[in-house]
Structures are given as C-alpha cells and as structure tokens.
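*Asks:* dropping a prediction and its sequence here:
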Amino acid sequence: MKKVILTFSMGFLLPAVHAQQQQGRVLYERTVQMEMHMMGIAGDGNANAATMLPQSHKDQLEVLFGNDQSLRRTKEDDRPEEFSPREDGVSFRMMIADADDVTYHNFATAQVIEQREFGTKNYIITDSIHKLNWKLTGKTSTILNYPCQEAIAQRIGKRSSASMENGQLKQTEVADTSNIVAWFTPAIPVPAGPEYQGQLPGLILGIGINDGRIIYTAKEVSANVDVASIKAPSKGKKVTTAEFNKERDKMMADMQRSNERGRMMHTIQ
C-alpha cells in the first residue's frame, strides 16, 4: 500500500510543479541561413560576391508571457549593423526583416498586433491568429529540462520576389511553402513561442523551418517577468496586412531603383 501511494504522489507532484508557471520570459537564439539578394552589383568580378558574405546569421530575441498574452521582441543589444566598406569601395548592408518588430498576442481573443518598422516608418498591423494544421508525431525530447513533444505543420502562401530584366525591375509573386517542426512542452501550458503563438498546447522551446533554414532554440526559461510590460504596441501607422504588404513592396522597388552602382544590399527575408 505504501508503494502505491508513493508512486502516485511522485507522479502527481512533478507535473504540478511545472504547471504552476503561467507567466515568464524565454530567451531564444535564432539562426538564419542567408539567402542572397544582390542589388546594384555590376561587372565580371562580382560573380562571386555572395562568397564574401557570411552564410548564416545569429541573433537573440525574447518572449514575455502572462495573463493569456505574449510579447516577442528582439534584444536591443543584438541588432544587425552595416558592414564596413571594403577597399574596392563596395559596402554591405545587412537587413534583418523583423529586427525591430514587436509582436503581441492575446490568446483569449485570438488577436495578434504587430509593430513593424520598414524604412523610416512604423506600422501597426492587427490581425487574427491563423492556425496551421498541426500533427503530433509521437516523438519526444528534453529542452532545458522540460519534456517536449514534436508537432509538424506546413504553411502554404506567397511572397513577393524582385528581379532585374533588361534593366527593368519586375515584381512577381512566387509560391512560399514552409515545412515546420516545433517542439513544445505541456509542462508550461501557455501557447507562447518565438513563432506560431497561440497554436500549440504548451510553450514552444524549439522550431525548425525548411530543414534548418531558420532555427529557434530556447536558451533560458525564467518565471520572472514584468507582466505589465506585456501589452499591445501602439506607435505607428495603423494598416491591414494587405496595405502593409503593398507599401512595403513599393518601398522595396524604390530602394532597388535608387541603389547606387557598386553598392550591395543584402536582405534576409
């Protein structure tokens, strides 16, 4: 009888300790395998220009969660900087697509509000959480001592692609399908994470997109958080997702047209 009671008590106690955490902060490391988008490069010697750039980029971001809400932002001391000009006069500029973005989720209302910076402007985009069709694989792992389960999904969409043909800039829409692998822990039953918030029944501690093209890895989980700081951003022009995409594409086209000869802009999308 004692053995039965002891086994039950220990099995109940371990999940209960983790289940108490309903708020906290997670520090993630993001690794991005770079895609090279060269603009303003001319001449025979520029065929190997891509080899002069790093093949991957790492940065850190934090996610705060509590009261059925979450807030994702890049760490202020981890923003990309422009590379120094080389001796041949060619300079490199690295632009991380969401380096200054802030993303807020309200899980109770299934609402997402983004503050996105592009050019010199800030935009506020309000939308609903669009859930993917997740499937559990049955695989398990341990991340930062938390038991995790694997879930997979596929995101099918489109993105804008720019190209130069006969000196003319052309914008086209191309298919953009992403295969996603996420590791979440039911031990912290909060649907927060670095991406795909509000979609899985536990905190996401790891994500892999398109066979490692983008990887998120949790480096630290803490229960200490200023819950009052988890609020929707409000500084910027209020637009819909479609309106933001239209303005962004126009600004990208203008930037490419005005790009100086001998200067290379490198973007990570």
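*Replies:* Perfect, I can see it now.

*Asks:* could you use CA atoms for every contact and neighbour count after this?
*Replies:* OK.

*Asks:* can you tell me how far Pro233 sits from Thr109?
*Replies:* Summarising the geometry, the distance separating Pro233 from Thr109, computed by CA to CA, to the nearest Å, is 16 Å.

*Asks:* quick one: which of the two has more around it?
*Replies:* Per other CA atoms under 10 Å, whichever of Pro233 and Thr109 has more neighbours is Pro233, with 18 against 11.

*Asks:* also this one, for the comparison:
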Amino acid sequence: MKKIIFTLAAGGCLLTANGQQQQGRVLYERTIQMQMRMMGIGAGASAEAEPDNLLPHSRKEKLELLFGNGQSLRRAVEEDAPEEIADEGGMHIRMMVVGNNDVSYTSFSNNRVVEQREFAAKNYIITDSIHRLNWKMTGETRTILNYPCQQAVTQRIGKRLMSTVENGQMKSREVADTANITVWFTLAIPVPAGPDFQGQLPGLILAIDINNGATVYQALEVSPVADLAAIREPSKGKKVTEEQFNKEREKLVAEMQRNGRGMMRATRIAQ
C-alpha cells in the first residue's frame, strides 16, 4: 500500500488535473549539413564553379531540453567523439561547429530568453525577449515517440556567415538568409518548449526541419523526469547585446583570417 501511495504522489507532481505532462526532459539529435567552398586551390580560378571544390560535411550531435515551472533550458550533451580533419591539397581543415556548446534558457511567463554563446573559446551572455514568428498550421499530422503531433510552418528572414577559402586564406562574409521552417509539436504536452523556437507554439516541439534538411532536430526520447534545479539562467560569460556580439564575432573572424592560414571552421548551410 505504501508503494502505491508513493507512486501516485510522485506522478501527481508531473501531471495537471487533466493528466497532461508539465515537466520533463527530451533528448534530441541535431543533424547539420555544412559546406565549404575551396577557391584557388589546384584547378585555378575556374575551380570556384567546380563541384569537386565543395566539401560537404554532415555532423550529428545530441542536445537535451529540460522544462518545468514555466521555464526551459536547452544544452548540449557531452559525447566523446574524434576530431574530424579533412586534407585538401596538403592543407589541413579542422571541422568545427560554431555554437556547439551554446546554452539557451527561456522563461515563458516573463517572455525572457537568456543565451550563453561560445565563439573562439569565449563565452557571451545575451538577454532578449521571445521573438515570435508568424506560424501557419497546415493540418498535417504524424506520430513521434507515440505522441500525436501537428505540423506548423513559417519563414525566418535573417543573415548568416559564409566562409570560403581563397588561395589558402579563409574569408567570411555576411549574406542574406531566408529559412523555411517546418516543426512538429504535440498538444499532449502543452508546454511551449523545444530545441528551438521556444515559447512560440502551444505544445512541445519534437521535430524541426530547416531548409529541407539543412538543419534537423529529432526527438529521441521523452522523459517525465527533469532536474528542475538545473533550469536556470546561464551566467558565465561577457554580457553583451545581440549587436555587440555580432561585432565581436566579426572582429574575431577577421583575426582568424589573418592568423589562421591552413585552418578554418566549417559553417552551416543554413541556420
């Protein structure tokens, strides 16, 4: 009898009166397609147009999302993985993903987002409000991990960094970027959390596709148990605005371009 009472009490802290989960942990796999264009290596100036000068690279990584008490926290799951290095014409290229250790905290009730972003071994703290996109429900449905999900789509207009190698030197520039976004969310867990686009939809996001597979998030498991004490604002890093972060990033990229001959970072095709 004691065991039955304990089980019901423990379950009661996870569910509302109508039995819907209000806290938990989700493990996601994120797959990022990256591409670097090599120019001025081997085949001369015309090499820019040749498919062989494109270095495709796909990277998979695990993320966890903790949610509860009107808040969420997304962070990377540490995994032991060998460093990946490509060899192109005698030049070693180190494949690295910018922002791999980023942490994102969201308070839904306060409309507040605090992000810890890593760039060039430095941490930055950026505080902002939730920027809601114009979502359209398509009526499409599917089941993910036994949860019934609805499809929503939107577009995000922004900018991204594009990196190239010209005559052995890395160069980066900011280009316009329009992201076509498809998400699948479930009303069975009525919490506006997810690995991205937190606070924007009425249910937990279990899958995201950005630009037809350029970046994909897929839920691998959902648990009703979460370390609620871990859901707190990140604080380790230099506090900056979004604009200040972009300026510092541009400055650091310029320094890497001057000093990083023979080494460059892979960039995402789309964010």
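*Replies:* Structure's in. What do you need? All figures in this text were calculated on a predicted structure; none of them were measured in a lab.

*Asks:* TM-score of the superposed pair?
*Replies:* Here the TM-score of the superposed chains, computed with TM-score structural alignment, normalised by the length of the first structure as the reference length, equals 0.82; 250 aligned residues with a CA RMSD of 2.9 Å.

*Asks:* tell me the secondary structure for Lys250 of the first structure?
*Replies:* When the structure is split into helix, strand and coil by DSSP: H, G, I helix; E, B strand; the rest coil, Lys250 of the first structure lands in helix.

*Asks:* now for it, how many residues are close by?
*Replies:* Burial measure for Lys250 of the first structure: 12 neighbouring residues, criterion other CA under 10 Å.

*Asks:* and what of Lys237 of the first structure?
*Replies:* Other residues near Lys237 of the first structure come to 14 when the count uses other CA under 10 Å.

*Asks:* and if you look at Gly66 of the first structure?
*Replies:* Other residues near Gly66 of the first structure come to 21 when the count uses other CA under 10 Å.

*Asks:* ok, now the one 5 residues further on?
*Replies:* Using other CA under 10 Å, Leu71 of the first structure has 28 other residues around it.

*Asks:* what of Gln200 of the second structure?
*Replies:* By other CA under 10 Å, 20 other residues sit near Gln200 of the second structure.

*Asks:* can you tell me, leaving aside adjacent residues, what's nearest to Ser172 of the second structure?
*Replies:* Leaving aside its sequence neighbours, Ser172 of the second structure sits nearest to Ser163 (CA to CA, 6 or more residues apart in numbering; 4.2 Å).

*Asks:* go through the helix or strand hosting the one you found and flag the buried ones.
*Replies:* When secondary structure is defined by DSSP states H and E, Ser163 of the second structure falls within strand 147-166. Residues of strand 147-166 of the second structure classed as buried under the neighbour-count rule (16 or more other CA atoms under 10 Å) are 149-153, 155, 160-165.

*Asks:* of the residues you listed, which is the nearest to Glu250 of the second structure?
*Replies:* Leu161 (9.3 Å; CA to CA).

*Asks:* my read is that the closest one contacts Lys171, right?
*Replies:* No: between Leu161 of the second structure and Lys171 there is no contact, the gap being 10.0 Å when judged by CA atoms under 8 Å.

*Asks:* show me where the first structure has helices.
*Replies:* Listed in chain order, the helices of the first structure (DSSP state H) span residues 2-19, 241-258.

*Asks:* point out the most buried one among those.
*Replies:* Each of these was given a mean neighbour count from mean count of other CA atoms under 10 Å, and the largest, a mean of 14, is that of helix 241-258.
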